[in-house]
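Undergrad: Structure of the sequence below:
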Amino acid sequence: MKMGINTTLLITGGAGFIGSNLCEHFLRKGYRVVCLDNFSTGHKHNLKDFENHENFRLVVGDIRNLKDCEAAVQGVDYVLHQAALGSVPRSIIDPLTTNDVNVSGFLNMLTAARDAKVKRFVYAASSSTYGDSEGLPKVEDAIGKPLSPYAITKYVNELYAEIFSKTYGLETIGLRYFNVFGRKQDPNGAYAAVIPKFVMQLMQLESPVINGDGNYSRDFTYIDNVILMNELAIRTENNLAVNTVYNTAFGDRNTLNELVGYLKDYLSKYDARIAEVEIKYGPNRAGDIPHSLASIEKAKKLLGYNPEYSLQDGLEKAVGWYWENLR
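TA: All right, here's what the predicted structure looks like:
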């Protein structure tokens, strides 16, 4: 499959953390890129490095509006659907909006992609789908019951994608992201992800607060591993590799205590005082699972996935970016 020149991608949520990194990557590879975003959680400054690129087009619109989806998908070969309202805590506080965006918006995008005869629909699924399943590592076909409204919405996405594949012949691939981090991830706001939030606090010599005793563990996944999975998902010609879901992770886990230790080590190279910042502990967060670790064997076998960046590799790069851009 000859891809790049004359291949058009629609990246929904393209002004967000993952979406803007995908836009930048595929423009560099020679693709034409359409970005659909309503800037509710994405930022225009994430587009500044490529907003004037000749192969880039921005569509300001909302996936909850079917007409916006239909306008964005015209002439598109592949969809990389990243638009969603993330955050387990936000979904617990406001399940209605989370469902409206993540379920109704997702269905709008599937419908628009089907009607526009898009070749393949690749979408951001979530490790939260594993719910109360305690087995480690997490294997794609063994999930538990969801623990939050957010997790329910992401599981419903997978069910809708499967139905659209079987009923309408739309090729779909779901990527269950595991704790993605890296450049451009927003450190601000009530629902900021833990890594950029802790980085900003440490740079300001403030004490990060870990939920629980710090022994919960996660499969932290650097953004470049996620970009690789998205590229493999649109490029694969293996019929067995489509109409399914994949864990998108590094395949290792680290505790929150270990994470903060690495952050202090890397940041103290820029400011020695950071090594002495005290870490504080608070209550566990509702809807959080204790441990998360992905099996990536399915992605290795069917997509040829071989992630390059461990947590430590990715953190060193991410910390450097934050120090340069957000200090």
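
Undergrad: contacts and neighbour counts: CA atoms only from here.
TA: Noted.

Undergrad: could you pull out the helices for this protein?
TA: Counting by DSSP state H, one finds helices in the chain at the ranges 17-28, 66-73, 88-93, 95-99, 105-115, 149-168, 194-203, 223-235, 256-268, 297-303, 311-325.

Undergrad: just how off-centre is the shortest one within its chain?
TA: Remark: helix 95-99 is offset 19 Å from the chain centroid, using CA atoms, centre = their mean, to the nearest Å.

Undergrad: For that helix, name the packing helices and strands.
TA: Counting by 3 or more CA pairs under 8 Å, 6 or more residues apart in numbering; DSSP states H and E, the packing neighbours recorded for helix 95-99 are helix 88-93, helix 149-168.

Undergrad: what does the third one give?
TA: For helix 88-93, the packing partners by 3+ CA pairs under 8 Å, 6+ apart come out as helix 95-99, helix 149-168.

Undergrad: one more to put side by side:
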Amino acid sequence: MMVQIENKIILVTGGAGFIGSNLCEYLLSQRNKVICLDNFATGKTSNIQHLLSNPNFTLIVGDIRNLSDCHKAVSGVDYILHEAALGSVPRSINDPITSNDVNVSGFLNMLVAARDAKVKKFIYAASSSTYGDSEALPKVENTIGKPLSPYAITKYVNELYADIFFHTYGLNTIGLRYFNVFGRKQDPNGAYAAVIPKFVMQLMKYESPIINGDGNYSRDFTYIDNVIQMNVLAMLTENPEAMNTVYNTAFGDRTTLNNLMEYLKKHMSQYDEKIASVEVIHGPNRAGDIPHSLASIEKAKKLLNYNPEFSMKDGLKEAVDWYWNNLK
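TA: Predicted coordinates:
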């Protein structure tokens, strides 16, 4: 049962992106007013096309790197869900300056605008990449290592800035460290496509997917509905102990890339039996990748009453069904 939040005014930055558009859709279904701020650098009009006719939905085409756009978007809102960012470790390695401009300077603009507008709470997309070279498993919020990519640095800096804005200006913030989120509307195309939609599209076309390394790297794959639940719980909490901190946003289980491919082939071959015989290729490991990722979700369970509904396998079935029906 998804948690309920009603009759609020909520700004979703990056609201035309994968996670942002899912948040917009859910919040509108709960009778909230939703403002979406997006510059469409990675967001897609198709993700929110069906929302444009909803009188409770407002689209602002703007850029978080422009402070005046941020001020315009936050005017009169109760909560901010800050999803706007340039994701992808490889993208940040190829172009660290743009990643920093969006993820650090843009983030700071949003914090300033949130402070000036006196919003109730600023909830932002943090990242499991913040754990860096820490080998401890499961990942616990207060134990991190050195960042392994420019992207990871930007997301750690976000946490530091959020903390300072609480202590200096009294702005309530909550950071959600997302672990390999997947699900409906996640883009399968482009150089920086996430692994699950990319593999799904390749298998649909009988193309051999390339697994980086031997396939024994593992990830805590997290279905989108678990992420929506965490965002809503973060908005709803009134517990002072639960605010101005960060939470792992995950299922709390890990899956190797080899196992992921096995599950995908098994499920997709129910649609098309030829997919079962598509050959998988192994390539080199990718720069900046951490070998294993597994979240402890005890803190979120204790302080936010988080109870993820979808395991990786359950979420994968939902996601594949969505891709098959929408992209085939």
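
Undergrad: re the thing from before, tell me which of the helices of the first structure sits nearest to residue 131 of the first structure.
TA: Minimum separation from residue 131 of the first structure across the helices of the first structure (CA to CA) falls at helix 149-168, 7.3 Å.

Undergrad: Mind listing what's buried along the closest one?
TA: Buried residues in helix 149-168 of the first structure, counted by 16 or more other CA atoms under 10 Å: 149-158, 161-162, 164-165.

Undergrad: Let's have those in a markdown table, adding distance to residue 193 of the first structure.
TA: Formatted as a markdown table, these follow (distance: CA to CA, whole Å):
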| residue | distance to residue 193 of the first structure |
| --- | --- |
| 149 | 18 |
| 150 | 15 |
| 151 | 16 |
| 152 | 20 |
| 153 | 19 |
| 154 | 18 |
| 155 | 21 |
| 156 | 23 |
| 157 | 22 |
| 158 | 23 |
| 161 | 27 |
| 162 | 29 |
| 164 | 32 |
| 165 | 32 |
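
Undergrad: what's the closest of those residues to residue 246 of the first structure?
TA: Of all these, residue 246 of the first structure sits closest to residue 158, with 11.0 Å by CA to CA.

Undergrad: That closest one against residue 124, yeah?
TA: No. With contact defined as CA atoms under 8 Å, residue 158 of the first structure does not reach residue 124; the gap is 9.7 Å.

Undergrad: Contact partners for the counterpart of residue 69 of the second structure in the first structure?
TA: Matched by TM-score structural alignment, residue 69 of the second structure corresponds to residue 68 in the first structure. Neighbouring residues of residue 68 of the first structure by CA atoms under 8 Å, 6 or more residues apart in numbering: 61-62.

Undergrad: same check, this time on residue 157 of the first structure
TA: 102-103, 106-107, 125.

Undergrad: I'd like the helices and strands packed on helix 88-93 of the first structure as CSV, with distance to residue 297 of the first structure appended.
TA: Shown next, in CSV, are these (distance: least, CA to CA, whole Å):
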stretch, distance to residue 297 of the first structure
helix 95-99, 31
helix 149-168, 20
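
Undergrad: Share the number of residues neighbouring residue 204 of the first structure, please.
TA: Around residue 204 of the first structure sit 12 other residues, with neighbours defined as other CA atoms under 10 Å.

Undergrad: how close does the aligned partner of it in the second structure sit to residue 278 of the second structure?
TA: In the second structure, the residue paired with residue 204 of the first structure is residue 205, using TM-score structural alignment. The gap separating residue 205 of the second structure from residue 278 of the second structure is 10 Å, by CA to CA, to the nearest Å.

Undergrad: what's the answer for residue 202 of the second structure, then?
TA: Using CA to CA, one gets 9 Å for the distance from residue 202 of the second structure to residue 278 of the second structure.

Undergrad: intersection of neighbour lists for those two?
TA: Joint contacts of residue 202 of the second structure and residue 278 (CA under 8 Å, 6+ apart) are residue 208.

Undergrad: what about the alignment partner in the first structure of residue 89 of the second structure, how many neighbours?
TA: Taking TM-score structural alignment, residue 89 of the second structure has residue 88 as its aligned residue in the first structure. For residue 88 of the first structure, the neighbour count with other CA under 10 Å is 22.

Undergrad: Dump the helices and strands packed on helix 95-99 of the first structure to a markdown table, plus distance to residue 256 of the first structure.
TA: Below are those laid out as a markdown table (distance: least, CA to CA, whole Å):
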| stretch | distance to residue 256 of the first structure |
| --- | --- |
| helix 88-93 | 17 |
| helix 149-168 | 21 |
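
Undergrad: between these, which one is nearest to residue 304 of the first structure?
TA: Using CA to CA, those put helix 149-168 closest to residue 304 of the first structure, at 22.0 Å.
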